[in-house]
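[1] have a look at this fold, sequence not included:
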């Protein structure tokens, strides 16, 4: 009983520390039965290059955000329900080693760990927590996932009209197919229910496909232009998961546009090991975590 009370108090303090690190912009993370399993830094492949992000694994959700002030504070908090996650193991890539793919309804993205051991630990612990959460909730895993974005560097031309990108012809991404496209080829907006409750940027080919399948409202069919989507219909007010309320693709773009390359490179060389939040807690391993997952 004493050990259980001590663990409960320590767990509450850990979660409170995570909440505080995101400041007033972060959402409350504490709820009865929620346990912080582990945390660490992973490289997340963003539009232009990999960026370091802090990740927190709980028994029911995965939380991540951008790192500021040498890792003492975080922003752009993202919350993903484990039932909605699908993992795919990948071979080492040109830009990232020890990588894997995290698919969710809202967005899908590549991450990499400092070592193969940490990669396998992250993947195993996420899968273990997901399995137990599905059993506890008595539900089936999700099957609708967002398309992964093709990185900017993968194409020097628009993948629809083949025109070369220049200073005055910048890159954009279609939220439906993930292609790198120019503004002229992505003026349309559409509501993609598992991605956003509001119209998002889609390329002309995807817009035509959605129109052919009757997936667009009349307002969306008529809409052209306005990158903020104000001409599009907002009538789709769906009840979305909590992590749908925030969008970090645009946040990644803003950070990437202003962050020096040297800062990013220095972060790659200063990995934070996958461990519990507080330094006096032992780093979890496959044996140590099993006691908290049961």
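    On my side now, so go ahead. Not measured: the values here are computed from a predicted model. Numbering: from 1, shown residues only.
[2] okay, CA-based contacts and neighbour counts for the rest of this
    Fine.
[3] quick one: the strands in this structure?
    Per DSSP state E, the chain carries strands over the ranges 36-45, 50-58, 61-68, 73-81, 86-89, 99-103, 108-112, 172-173, 180-181, 188-190, 200-202.
[4] just the angle between the first one and strand 61-68, please?
    Using axes from the mean of the first three to the mean of the last three C-alpha atoms, to 10 degrees, the inter-axis angle of strand 36-45 relative to strand 61-68 is 60 degrees.
[5] now do the second one
    Interaxial angle of strand 50-58 relative to strand 61-68 (the same axes, to 10 degrees): 140 degrees.
[6] distance from strand 50-58 to the middle of the chain?
    Strand 50-58 sits 9 Å away from the centroid of its parent chain (C-alpha atoms, centre = their mean, to the nearest Å).
[7] take a look at this one as well, against the first:
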């Protein structure tokens, strides 16, 4: 028996290796052989049997040979892959070296534009991240054979290099801006004075306008030289934090500049009013290509914005350092020095609440957004809940005299600018329903949404501040033509597709707002990008380009498609989808009486959520009273009612017993002779009293 078992085992092994041989012969030369666990017909022919008397040991030797051949094939395949990877990497290195050589040649000509391989301070955080990620992809194969820890260290090393480059390149741009103010502008004033034969502005006034700039130029030129030297020799010495530690005590010059900034800008404004020739020189200088369409005041803000930039870059640098290295300790010390300089600047300022508030906001925003802008005034800030499709989300908003900032919190305790919404063309509306007494809607060309405050009082504060800021922004446009232009934009912005609609939240709609078919797990919700309604797929099968989205074709409902198609040409040429929009689509229609009044009808005497005792359970539904009829809906934005109750002849009364889980003062009922009573309860006693009063009024003919 033992011999028989041994033979069976050897036969199975032989069959397995014969399968391998068959697979190897059927595979192509360039492919890696695959091992199959199932035998083919030819395999069965090779299967050893006792009748044929094949030698099992010989088959095993053959299988071992096949296994060695397979191993050799895999090794050859890996060698080919490695050779191709090496050739690609060498080509990428050659391209990188040629690019660096070109950049070195461009560096010799001075320009305000930053180096192409070094992102400038004008670059957004996403742009810097993109440049880094593309470099990382180029050496992705380099980390393929590394362990996870080694690959992570390699990525952090490259990120440190990118941050060091960004620090040096942004310093180059900043120093160039200082040269523009302290050298080029002074030269323009001197040339105009020589041409006139006398000074166009007294020297002491010009020195007051450009106060502290000569010292800042010297400081930052020295800092730039050291940073550039470290970046150029990065492979040999991957350190940059000690440079900032060495220059740290001198960075307090920024505090003096910030403290005197308001006096400097006031001196500039006064000098332009007092000396017409000086005003002309300033205007011509700002219009020159050197200024790149920026004003002197905007350039004078650069030193104030530089300290927060140092802090942000150092924060990213520290996050990518190994904790147990000397550079990590130096970077933490440098970050502490820069933070102290920013704090010292805030403490030394005596410029008024507005400037201090703007500076504080600048230090709390993590991405490279410039809070400080000429003429900008801080008005209000606070947290509001944004009503999204699925849920309420906390968001932080800051209202300025020219825009509304929409901020998102970051894990580091800062804020990131998600949107900057200009006040021009902005509209604010509220809903009258008691259930939405904390909500208001904001409409802009770029983005529209519903916000919810913590209380009706807070909502009124935001409404008042927003409406006043919008009105003041319009009045600041002094010329008649500008006002006329804004008025035309405001009227056109209300046209379909020209401004972003507010999307109706999913939970407030249970049926398609066009055909009234109910939504289910398979019959899903879709939002029209033109009006914001919630519709089904059948009612939104077309795509049209909308102006507020840059004419990108997006999903639109059938009603909006018809409205947008009817133009001067009578038909929109870029409509995408199936079907003829001119013909009316056959829709599932609810009974006429159920569609007479929508759940959000503005002409109703009372509307809101109530709980009704229905089929031995409490059901929360939306109720509307209009013209002596009570309409019942599943949700607050449904377009067809579930049922209606004519209220004439009913009496409103109190519930005297039962329902112990509900407070007695929140319960009430409607009763009619010969009918079962309709029992309700409201969320608060005050709301219950209001509903009883509205129902009593609706039960009587006035």
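    All right, it came through fine. Worth saying up front: this structure is predicted, and the values here are computed from it rather than measured.
[8] re the thing from before, and residue 142 of the first structure, which of the strands of the first structure is closest to it?
    Of all the strands of the first structure, it is strand 86-89 that lies closest to residue 142 of the first structure, at 8.2 Å by C-alpha to C-alpha.
[9] could you find the closest non-adjacent residue to residue 133 of the first structure?
    residue 60 (6.1 Å; C-alpha to C-alpha, 6 or more residues apart in numbering).
[10] and that neighbour, what pairs with it in the second structure?
    Structural alignment places residue 60 of the first structure opposite residue 402 in the second structure (criterion: TM-score structural alignment).
[11] its match: what's it in contact with?
    Contact criterion C-alpha atoms under 8 Å, 6 or more residues apart in numbering gives 376, 377, 422, 423, 424, 469, 473 as the residues in contact with residue 402 of the second structure.
[12] how about a cut-off of 10 Å?
    When contacts are counted by C-alpha atoms under 10 Å, 6 or more residues apart in numbering, residue 402 of the second structure touches 375-379, 420-424, 469-470, 472-474.
[13] of those, closest to residue 314 of the second structure?
    Using C-alpha to C-alpha, the shortest approach to residue 314 of the second structure within the contacts of residue 402 of the second structure belongs to residue 420, at 25.7 Å.
[14] and the closest one, how far from residue 335 of the second structure?
    Between residue 420 of the second structure and residue 335 of the second structure the distance, using C-alpha to C-alpha, to the nearest Å, works out to 29 Å.
[15] who's more crowded, those two?
    With other C-alpha atoms under 10 Å as the criterion, residue 420 of the second structure and residue 335 differ in neighbour count, and residue 335 comes out ahead with 24 against 18.
[16] is residue 189 of the first structure in contact with residue 196, as I believe?
    No. At 11.4 Å, residue 189 of the first structure and residue 196 do not qualify as touching, with contact defined as C-alpha atoms under 10 Å.
[17] what touches both of these two?
    Joint contacts of residue 189 of the first structure and residue 196 (C-alpha under 10 Å, 6+ apart) are residue 175.
[18] of the two, who's got more company?
    With neighbours defined as other C-alpha under 10 Å, residue 189 of the first structure and residue 196 compare such that residue 189 has more, 32 against 21.
[19] which one in the second structure is aligned with the more buried one?
    Residue correspondence, TM-score structural alignment: residue 189 of the first structure in this structure matches residue 543 in the second structure.
[20] how much space separates that match from residue 445 of the second structure?
    Residue 543 of the second structure sits 20 Å away from residue 445 of the second structure, going by C-alpha to C-alpha.
[21] now residue 154 of the second structure
    44 Å.
[22] circling back to that earlier point, just the buried ones from the contacts of residue 402 of the second structure?
    Judged by neighbour count, with 16 or more other C-alpha atoms under 10 Å as the criterion, the buried members of those are 377, 378, 379, 420, 421, 422, 423, 424, 469, 470, 473, 474.
[23] alignment lookup: the first one to the first structure.
    Aligned against the first structure by TM-score structural alignment, residue 377 of the second structure finds its counterpart in residue 35.
[24] my guess is that match meets residue 62, correct?
    No. Using C-alpha under 10 Å as the test, residue 35 of the first structure is too far from residue 62 to be in contact (11.3 Å).
[25] could you pull out the helices for the first structure?
    2-21, 116-137, 204-212, 218-222, 249-258, 261-268, 286-293 (DSSP state H).
[26] what range in the second structure does the fifth one sit on?
    By that I understand helix 249-258 of the first structure. Going by TM-score structural alignment: helix 249-258 of the first structure matches no residues.
[27] same for that helix, what does it pack against?
    Judged by 3 or more C-alpha pairs under 10 Å, 6 or more residues apart in numbering; DSSP states H and E, the packing partners of helix 249-258 of the first structure are strand 50-58, strand 61-68, strand 73-81.
[28] any chance of JSON lines for those, columns distance to residue 185 of the first structure?
    Rendered in JSON lines, the data for those read as follows (distance: least, C-alpha to C-alpha, whole Å):
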{"stretch": "strand 50-58", "distance to residue 185 of the first structure": "26"}
{"stretch": "strand 61-68", "distance to residue 185 of the first structure": "30"}
{"stretch": "strand 73-81", "distance to residue 185 of the first structure": "29"}
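[29] if we can go back for a sec, in JSON lines, list the helices of the first structure along with distance to residue 178 of the first structure.
    Formatted as JSON lines, the entries for those read as follows, by distance: least, C-alpha to C-alpha, whole Å:
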{"stretch": "helix 2-21", "distance to residue 178 of the first structure": "32"}
{"stretch": "helix 116-137", "distance to residue 178 of the first structure": "24"}
{"stretch": "helix 204-212", "distance to residue 178 of the first structure": "10"}
{"stretch": "helix 218-222", "distance to residue 178 of the first structure": "20"}
{"stretch": "helix 249-258", "distance to residue 178 of the first structure": "12"}
{"stretch": "helix 261-268", "distance to residue 178 of the first structure": "24"}
{"stretch": "helix 286-293", "distance to residue 178 of the first structure": "35"}
